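> Show me the folded form of this:
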Amino acid sequence: MTRSVTTTTDPGRAVTPDDSDVLPSGDRVPFVGDRVVVRYRLGDATPADWRGDASAALSDVTGILLDDGDPLVVDRDGPQSIPRSAVVSIRQLSRVTVRNSEIRRLESAAADGWPGTDTATISGWMLRAGGGFTRRANSALPLEFGSGTDETTLAAVRGWYRARGLPTLVALPERLVPAGQIDGRPVSGEIQMLVRDIEVGVENSPTPTNVRLDEAPTAAWLRAYRGPEVDVPTAAEVVAASRGPVVFASVGDAEPQAIGRATVTSSPDGARWLGVSALWTAPSRRREGLASSVLSALIAWGARQDATRIHVQVESENRTAGTWYRRHGFGLHHTSRYLEL
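Here you go, the predicted structure:
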């Protein structure tokens, strides 16, 4: 099977960002459907300043991005058109207001779905190792309020990973660690945590006839996920690790044409979350709805495990995946990034 390099949540192909994704300000254009705040220079072609300040040179508009072309169109009590050349900055906001405690709870549920094969806790950090297979299963995460950022704590974290022959990667969800308290080498771009609700009654939906659900990944599933050179024993152990039910979806038997993984875990407040990952479709079978069938099967399975909400991680530069998930009802909850200490 011919593979293209994708992120672990890409239902289509990975897209290299191009100039059409970037504004004159240098900011990357958010996705259609996102809540944004756009600052712009006032002029004849831009909306009037909402404050009615005749002396203002700049104004802003907060709302839902309806069109990411030129002009940008933002819905704030009706469509507002803003030429790209007038944009000073654009900031992507979460779909709804999100508290730090809500980020911490969701990250806890997500981490339980990717705990690696070896874990420990040091000063509020959850440390995960899994033979170096995937960043999520081999990184430290600040899950507790006030997770230590002092040198003693970070030295202990580095020592834990050094003992396992691994680099020290830390996953930093926004707002959980005060800015400037941790320095390191960036090893990822922005990663978006997208969420949506699970509809009532979806647990009664039949699994699409072309989708098979298994309790363990096959070698063929793992090769579809990470390529023909994958270390099958290590990968199988890591992706099967979860502190809740886990399932593996595939379309096709000997040579999967589409795959996906899902877990169900609980956040500290008791909410049941379905975590979707590893959604992938063979290049020759894209645009046939296979990814949608896999997602539907995983959502119905999660609902039968009493999950009420879904989360998925997508790299913000992957326009194909980001757009696809938003078309399936997902919206931004928060962002994160990885650093190597």
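> From now on I want contacts and neighbour counts done on CA atoms only, so please keep to that.
Noted.
> wait, residue 279 sits on residue 259?
Yes: because the distance of 5.6 Å satisfies C-alpha atoms under 8 Å, residue 279 is recorded as touching residue 259.
> tell me, what's touching these two both at once?
Counting by C-alpha atoms under 8 Å, 6 or more residues apart in numbering, the common neighbours of residue 279 and residue 259 are 291, 294.
> how about residue 235, what does it touch?
133, 222.
> where along the stretch 151-300 of the chain do the strands fall?
169-173, 185-186, 191-197, 212-214, 246-251, 258-266, 272-281 (DSSP state E, counting those that start in this stretch).
> Redo these as JSON lines? Include distance to residue 227.
Formatted as JSON lines, the entries for the strands of the stretch 151-300 of the chain read as follows, by distance: least, C-alpha to C-alpha, whole Å:
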{"stretch": "strand 169-173", "distance to residue 227": "23"}
{"stretch": "strand 185-186", "distance to residue 227": "25"}
{"stretch": "strand 191-197", "distance to residue 227": "22"}
{"stretch": "strand 212-214", "distance to residue 227": "20"}
{"stretch": "strand 246-251", "distance to residue 227": "15"}
{"stretch": "strand 258-266", "distance to residue 227": "13"}
{"stretch": "strand 272-281", "distance to residue 227": "12"}
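> next up, for comparison:
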Amino acid sequence: MDNHATLCWRVERACAAAWPARTTDVLHGWAVARSGGGTRRINSASPLSPGATLDPPGLAAIVAAYRDAGLPAIVRLPTLIDPPTRALDDAGLAAAEGASTTLALVPGAMPAPPAMPATRIAIDPAPTPAWRAARRRLSLVAGAGAEDHLEPLARLRAPAWFASAAIDGATRAVAFAALTDGIAIIEAVATDPDWRGRGLAGACVAALVDRATVAGAVRIALQVARDNAAALALYRRLGFTCQLYDYSYRRRG
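Okay, here's the model as predicted:
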């Protein structure tokens, strides 16, 4: 069985595989992801090992890579490393933003989902047109770009399943899971604002957990913004009570 640190780094790699960047180069021990769009995770530099650090030449190389791509330099800082605070400060990167946490499902902790006779929960091996339309609409509701939660799916190579909850034929909630190295990562969970609080997102996540477990997943994890109280409460009710690590971003305009 993995120790905590080993599990966390396996989850880091599985998260990267579940949300792949358009281009990723390794510079000075950091994965420098560049994709465009409004998603920080695939437009930031992340450490690749516990010993990763940044000296001024290494950080300058990362900043230059983003400058050459016409993007702001963003460094993602998981609590799995000692943060290179001095180098980031000296290089003029702004204060931390986007504080998020990584949660794992405690085995056997997920309660049975409630019966929802009027709701159809579907699991598909690829995003259907209805899934895509709902995810596009819900991205706009959340203030993201219409393609921010769709464009990375064209690069997804890990086995994946796409869940949707439909009422009267209309898709009201979506999510997907991708499996890498025995770890399933839950991604892109969203519910129509007018239909929140009815268990739709929870039913999608529960269905994905079941499907991924059957497919061989030994761990299920997800990442969520720390200020998203509703999502945190939902995931804790579903049994995602093992907190693995946090992360945030620092940006240079």
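> To residue 145 of the first structure, which of the strands of the stretch 151-300 of the first structure lies closest?
In this view, the strands of the stretch 151-300 of the first structure are compared for proximity to residue 145 of the first structure by C-alpha to C-alpha, and strand 169-173 is the closest at 12.7 Å.
> so where is the closest one in the second structure?
Alignment of strand 169-173 of the first structure against the second structure: residues 74-78, by TM-score structural alignment.
> Stretch 313-329 of the first structure too?
Counting by TM-score structural alignment, stretch 313-329 of the first structure pairs with residues 223-239 of the second structure.
> Would you state the helices of the second structure in chain order?
Read by DSSP state H, the second structure holds these helices, from start to end of the chain: 4-18, 56-68, 85-90, 129-141, 200-214, 229-237.
> Check these for me and report the most buried one.
Neighbour counts averaged per stretch over those are highest for helix 200-214, at a mean of 22; criterion: mean count of other C-alpha atoms under 10 Å.
> So which of the strands of the stretch 151-300 of the first structure is nearest residue 231 of the first structure?
With respect to residue 231 of the first structure, and counting by C-alpha to C-alpha, the nearest of the strands of the stretch 151-300 of the first structure is strand 272-281 at 16.2 Å.
> Quick check: chain neighbours aside, which residue is closest to residue 67 of the second structure?
Across the structure, with C-alpha to C-alpha, 6 or more residues apart in numbering as the measure, the residue nearest residue 67 of the second structure apart from its sequence neighbours is residue 73 (7.1 Å).
> give the contact list for that neighbour.
If a contact means C-alpha under 8 Å, 6+ apart, then residue 73 of the second structure has 44, 62, 63, 66, 67, 251, 252, 253 as its contacts.
> ok, now which ones touch the second one?
When contacts are counted by C-alpha under 8 Å, 6+ apart, residue 62 of the second structure touches 27, 32, 45, 73.
> neighbours of the first one, just the number please.
Read it as residue 27 of the second structure. Other residues within reach of residue 27 of the second structure, judged by other C-alpha atoms under 10 Å, total 15.
> Give the equivalent position in the first structure for it.
Under the pairing rule here (TM-score structural alignment), the equivalent of residue 27 of the second structure within the first structure is residue 122.
> hmm, back to that, distance to residue 214 of the second structure for the contacts of residue 62 of the second structure - can I get that in TSV?
TSV is the format used below for the contacts of residue 62 of the second structure (distance: C-alpha to C-alpha, whole Å):
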residue	distance to residue 214 of the second structure
27	37
32	34
45	34
73	40
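> quick one: which of those residues is nearest residue 195 of the second structure?
Of all the contacts of residue 62 of the second structure, the one with the least separation from residue 195 of the second structure (C-alpha to C-alpha) is residue 45, at 36.0 Å.
> Now for that closest one: which residues touch it?
By C-alpha under 8 Å, 6+ apart, the residues touching residue 45 of the second structure are 30, 31, 32, 33, 62, 74, 75, 76.
> Just give me the closest of the residues you listed to residue 156 of the second structure.
Within the set of the contacts of residue 45 of the second structure, residue 33 lies nearest residue 156 of the second structure; the separation is 14.7 Å, counting by C-alpha to C-alpha.
> The closest one contacts residue 16, correct?
No: look at residue 33 of the second structure against residue 16 with C-alpha under 8 Å: they stay out of range, at 9.7 Å.
> looking at the contacts of residue 45 of the second structure, which has the most residues close by?
Per-residue neighbour counts (other C-alpha under 10 Å) across the contacts of residue 45 of the second structure peak at residue 75, which has 28 neighbours.
> Quickly note the distance from the closest residue to it other than its chain neighbours to residue 138 of the second structure.
Distances taken as C-alpha to C-alpha, 6+ apart put residue 45 closest to residue 75 of the second structure, at 4.8 Å, once the chain neighbours are dropped. For residue 45 of the second structure, the distance to residue 138 of the second structure equals 27 Å [C-alpha to C-alpha, to the nearest Å].
> Lovely, talk soon.
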